[in-house]
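A.B. asks: Next come a sequence and a model predicted from it.
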Amino acid sequence: MAKKRDSLGARLNRGEVAYDFIGNRKLWYSLSILITITAIVALAVRGLNMGIEFQGGAVFTTPKSEVSVSQAREYAEEASGHDALVQELGSGALRIQVGGLDTAKSDQVRSELAKDLGIAEDKIAAELVGPSWGEQIANKAWTGLAVFMILVVIYLAIAFEWRMAVAALIALIHDLTITVGIYSLVGFEVTVGTVIGLLTILGYSLYDTVVVFDSLKEGTKDITKQTRYTYSDLANRSINGTLIRSINTTVVALLPVAGLLFIGGGVLGAGMLNDISLSLFVGLAAGAYSSIFIATPLVADLKEREPAMKALKKRVLAKRASAADKGEPLDGPDEDADGFLDEVETTVVGQRGRRGRPSENHG
């Protein structure tokens, strides 16, 4: 009965089950390349729906009205001669955004909207936004992004090694590209809230990656002193050992963001919530994916190019071939690496004994 109650997470942590993430890395690379190309094509063809903060224009806020969103959009576009974005606020009021308007044109549009909507002109709040403000925000965001990535690369190169820093940087670029591509595909407006969301996901994107890297760093100490595991084998064990933790933390983070996106933005019509929550939702999901399927496999690929790792892999494969010819179990004891294996088991998968032996906690 105890075995039936064991969860997948517990079995993963004990090393009883494992998925070959590293062995299937070409599949994950292909999938990521396909998604990234789709995002880039969407950006090239559709572009981004930039908000008035970046292109300039006017925002009109009306009191509660019986006019539908589609009808209000038609009125605004007829009055201004430009495309309009209309959102219904939670109170029933309407928020109408029209790009490319100056002060004189804004007053004219406000007057015509008041007539069409049947609302007193002084009840419609009008706000002009210049494109220079949005441009300043964008420039500061780019500067912040560049500084952040440089610091991340330096920190990871010092704390871990340069290969892990390179892999983490590629994973970050992958996550940002996918998130921006999604904005292009769905046509969500890019506002200052979007920029804030994009900068926020950078830390989340790195979180799971650093967790796996830390496990991998500890698990590969003195790796060349044994002939049982290749670097890729231990990288795969690191992913499996932290998999449930990564899934749990990602789901917990996604739930409130999903509430903002689908309830706050979709049901209540809060436009700013849409801008922030979509970037957070996509970025969190992409970050969890890249830490498992992109960053760690890339580290394994880079490490396997080292002469020492090539020599180790050759010895490991030779020993496995020899064991297979003799009919010996491939996961039997390794007399030259007992201490190493105990450390790997404890660090990577949390098991006190070797794989194949029952843990002390489970009898």
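C.D. replies: Perfect, I can see it now.
A.B. asks: make it CA atoms for all contacts and neighbour counts henceforth
C.D. replies: OK.
A.B. asks: all helices for the stretch 1-150 of the chain, in order.
C.D. replies: When assigned using DSSP state H, counting those that start in this stretch, the helices of the stretch 1-150 of the chain occupy the ranges 2-5, 8-13, 25-45, 52-55, 69-80, 103-117, 131-159.
A.B. asks: so which of those is the most packed in?
C.D. replies: Mean neighbour count (mean count of other Cα atoms under 10 Å) peaks for helix 52-55 among those, with a mean of 22.
A.B. asks: on that earlier part again, may I see the helices of the stretch 1-150 of the chain organised as a markdown table, with distance to Ala253 added?
C.D. replies: Conversion of these to a markdown table gives the following (distance: least, Cα to Cα, whole Å):
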| stretch | distance to Ala253 |
| --- | --- |
| helix 2-5 | 27 |
| helix 8-13 | 19 |
| helix 25-45 | 22 |
| helix 52-55 | 29 |
| helix 69-80 | 33 |
| helix 103-117 | 42 |
| helix 131-159 | 22 |
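A.B. asks: Between these, which one is closest to Val282.
C.D. replies: Closest to Val282 of those is helix 25-45 (Cα to Cα; 12.5 Å).
A.B. asks: How about the contacts made by the spatially closest residue to Gly47 that is not a sequence neighbour?
C.D. replies: Setting aside the residues directly before and after it, Gly47 is nearest to Ser184 in space (Cα to Cα, 6 or more residues apart in numbering), at 5.9 Å. Contact partners of Ser184, counting by Cα atoms under 8 Å, 6 or more residues apart in numbering, are 39, 42-43, 46-49.
A.B. asks: Within the helices and strands, which one has Ser184?
C.D. replies: According to DSSP states H and E, Ser184 maps onto helix 162-186.
A.B. asks: Name the residues that touch the very next helix or strand once past that helix?
C.D. replies: Remark: after helix 162-186, the chain's next helix or strand is strand 189-190, criterion DSSP H and E. Applying Cα under 8 Å, 6+ apart, the contact partners of strand 189-190 are 48-51, 183, 275.
A.B. asks: tell me how far strand 189-190 is from the chain's mean position?
C.D. replies: Relative to its chain's centre, strand 189-190 lies at 19 Å (Cα atoms, centre = their mean, to the nearest Å).
A.B. asks: quick one, the helix or strand following that strand and helix 162-186 angle?
C.D. replies: The helix or strand immediately downstream of strand 189-190 is helix 192-219, counting by DSSP H and E. The directions of helix 192-219 and helix 162-186 differ by 150 degrees, with axes from the mean of the first three to the mean of the last three Cα atoms, to 10 degrees as the criterion.
A.B. asks: The structure to be compared is supplied as follows:
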Amino acid sequence: MARHTTDDIESSAVEALDLEAATPKHGFFVRLYTGTGAFEVIGRRKMWYAISGLIVAACILSIALKGFTFGIDFEGGTKVSMPTAGQNGTVTTQQVEDVFSKTLGKSPESVVLVGSGGSATVQIRSEALNNQQTEQLRDALFDAFKPKGSDGQPSKQAISDSAVSETWGGQITKKALLALGVFLVLAAIYITLRYERYMAVSALTTMVFDLVVTAGVYSIVGFEVTPATVIGLLTILGFSLYDTVIVFDKVEENTHGFEHTTRRTFAEQANLAVNQTFMRSINTSLISVLPIVALMVVAVWLLGVGTLMDLALVQLVGVIVGTYSSIFFATPLLVTLREHTDLVRTHTRRVLNRRKPAASAGDVVAGGAVDLDGATEAEPAEATIGGNPAVGNKPAPGARPVRPSSSRAGRPTGKRSPRGQ
């Protein structure tokens, strides 16, 4: 293989730097959209691990100390609903609580307002009431507030009630846990068959992360856990898995046969994949969030359908958590696991060995690399990190994808550059 002189190296370095300087500097959102941002995700994975660890610790602590607010379907009890619009004015939760306590001689477990405006309803939840107590409460609420029915006239039928026994609640709990377990098993089987073991471990760990954080948010904020919450949880776990698969597919594409090239390390190729899928993950999340927000605004606030709030809340929390974990947790964890293998460690050393001589030969080589036999070639300017040459003893944490305007002109042609030009 022909060897290049120091003049060739310096000339190629100048050409590469000139190409980088000539490349138009795009704004943040343009670089984000085109995948040319070279944002350091993998290179700062220790920071993301620390943030994720704090989030998980706070969620587990809340679950252990505070627990969950289970809905009537899980714990059993009686729920009474009544429109807030009545002949005697708008009903408030405090007024309803006072009537309940005066009628039955005990306080309700909760009195909440669902919806807004004329369609708002007040929901009373208490321990299980017998038929006589339920009828007494309905009579007292009607006498006190005269709630209006669908025809605009006071009607006792506007006050509805439902009861769930503790036995039924226990059965619902077992079925919900069974459904969650079946989903996790099926997801584990798919991931194990679809990807190599390190990707499978990372994806499954990410799913557990999403499950714990979503449950922790419900515990911290005090959202009520209902069967709709479980359904929503299964939905967002599927979304999180889908988002992780998108990133992993790109990682798999970028790292295919990585051991046969020394342009970038495995970590840099993975970071490149994250950059290339940033916008796709953001767009997927936005498209998922918009109907959820519409569901919350229209169904809950305008129509007063409180049961849909449980489904919307868990989906909103899950989409946010799933997007974060697929970018800042799943891929960094994959890189950490792979860097413990001999193949990746050996390849990283080869990449570093190619970069060291290039940096010392001229101190200005842009992404320079030295072939194993000592011949030097300059890497194109697009293999830079945030515009800085990827040289030195430490591998750069990411790599900028090739821009359409960046040709491979920065690579030496093998011709000697004349002096003095």
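C.D. replies: Structure received. The model shown is predicted, which means the values in this text are computed figures rather than measured ones.
A.B. asks: Reformat the contacts of strand 189-190 of the first structure as CSV; add distance to Val251 of the first structure and neighbour count.
C.D. replies: As requested, the contacts of strand 189-190 of the first structure are exported to CSV (distance: Cα to Cα, whole Å; neighbours: other Cα atoms under 10 Å):
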residue, distance to Val251 of the first structure, neighbour count
Leu48, 28, 20
Asn49, 29, 16
Met50, 30, 18
Gly51, 30, 21
Tyr183, 22, 23
Asp275, 20, 24
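A.B. asks: Going by distance to Ser80 of the first structure, which of those residues wins?
C.D. replies: Checking these one by one against Ser80 of the first structure (Cα to Cα), the nearest turns out to be Gly51, at 16.5 Å.
A.B. asks: and the gap between the aligned partner of Arg11 of the first structure in the second structure and Gly306 of the second structure?
C.D. replies: Structural alignment (TM-score structural alignment) places Arg11 of the first structure against Arg31 in the second structure. Distance check for Arg31 of the second structure against Gly306 of the second structure: by Cα to Cα, to the nearest Å, it reads 42 Å.
A.B. asks: now Ala38 of the second structure
C.D. replies: As for Ala38 of the second structure, its distance to Gly306 of the second structure is 44 Å (criterion: Cα to Cα).
A.B. asks: Which residue in the first structure aligns with Asn353 of the second structure?
C.D. replies: Under the alignment defined by TM-score structural alignment, Asn353 of the second structure corresponds to Ala318 in the first structure.
A.B. asks: And Ile124 of the second structure, by the same measure?
C.D. replies: So Ile124 of the second structure corresponds to Ile96, using TM-score structural alignment.
A.B. asks: Gly130 of the first structure versus its match, what's the distance?
C.D. replies: In this structure, Ile96 of the first structure lies at 16 Å from Gly130 of the first structure, with Cα to Cα as the measure.
A.B. asks: likewise Arg25 of the first structure?
C.D. replies: When Arg25 of the first structure is compared with Gly130 of the first structure (using Cα to Cα), they lie 47 Å apart.
A.B. asks: Tally up the residues packed near Ser325 of the second structure, please.
C.D. replies: As a burial measure, the neighbour count of Ser325 of the second structure was computed by other Cα atoms under 10 Å and equals 25.
A.B. asks: Aligned against the first structure, show me the partner of it.
C.D. replies: With TM-score structural alignment as the criterion, Ser325 of the second structure pairs with Ser290.
A.B. asks: Just give the nearest non-adjacent residue to its match, would you?
C.D. replies: Nearest residue to Ser290 of the first structure, sequence neighbours excluded (Cα to Cα, 6+ apart): Ala171, at 5.7 Å.
A.B. asks: How about the contacts made by that neighbour?
C.D. replies: If you count contacts by Cα under 8 Å, 6+ apart, then Ala171 of the first structure has 287, 290-291, 294-295 around it.
A.B. asks: Now which residue in the second structure aligns to it?
C.D. replies: The criterion is TM-score structural alignment: under it, Ala171 of the first structure has Thr206 as its aligned partner in the second structure.
A.B. asks: Likewise for Ser70 of the first structure?
C.D. replies: So, by TM-score structural alignment, Ser70 of the first structure is matched to Gln94.
A.B. asks: how near is that match to Thr229 of the second structure?
C.D. replies: Per Cα to Cα, Gln94 of the second structure is found 27 Å from Thr229 of the second structure.
A.B. asks: Same check on Asp342 of the second structure?
C.D. replies: Between Asp342 of the second structure and Thr229 of the second structure the distance, using Cα to Cα, works out to 44 Å.
A.B. asks: before we move on, the earlier item: name the residue in Ala38 and Gly306 of the second structure with the higher neighbour count.
C.D. replies: Neighbours around Ala38 of the second structure and Gly306, counted as other Cα under 10 Å, are more numerous at Ala38. The numbers are 24 against 19.
A.B. asks: you'd agree the more buried one is up against Ala399?
C.D. replies: Yes: Ala38 of the second structure sits in contact with Ala399 when judged by Cα atoms under 8 Å, with a separation of 5.7 Å.
A.B. asks: doesn't Gly170 make contact with Phe74 of the second structure?
C.D. replies: Yes: using Cα under 8 Å, Phe74 of the second structure is in contact with Gly170, at 6.3 Å.
A.B. asks: can you count the residues close to Glu127 of the second structure?
C.D. replies: Number of residues near Glu127 of the second structure (other Cα under 10 Å) recorded here: 18.
A.B. asks: actually Leu333 of the second structure, sorry about that
C.D. replies: Other residues near Leu333 of the second structure number 23, with proximity taken as other Cα under 10 Å.
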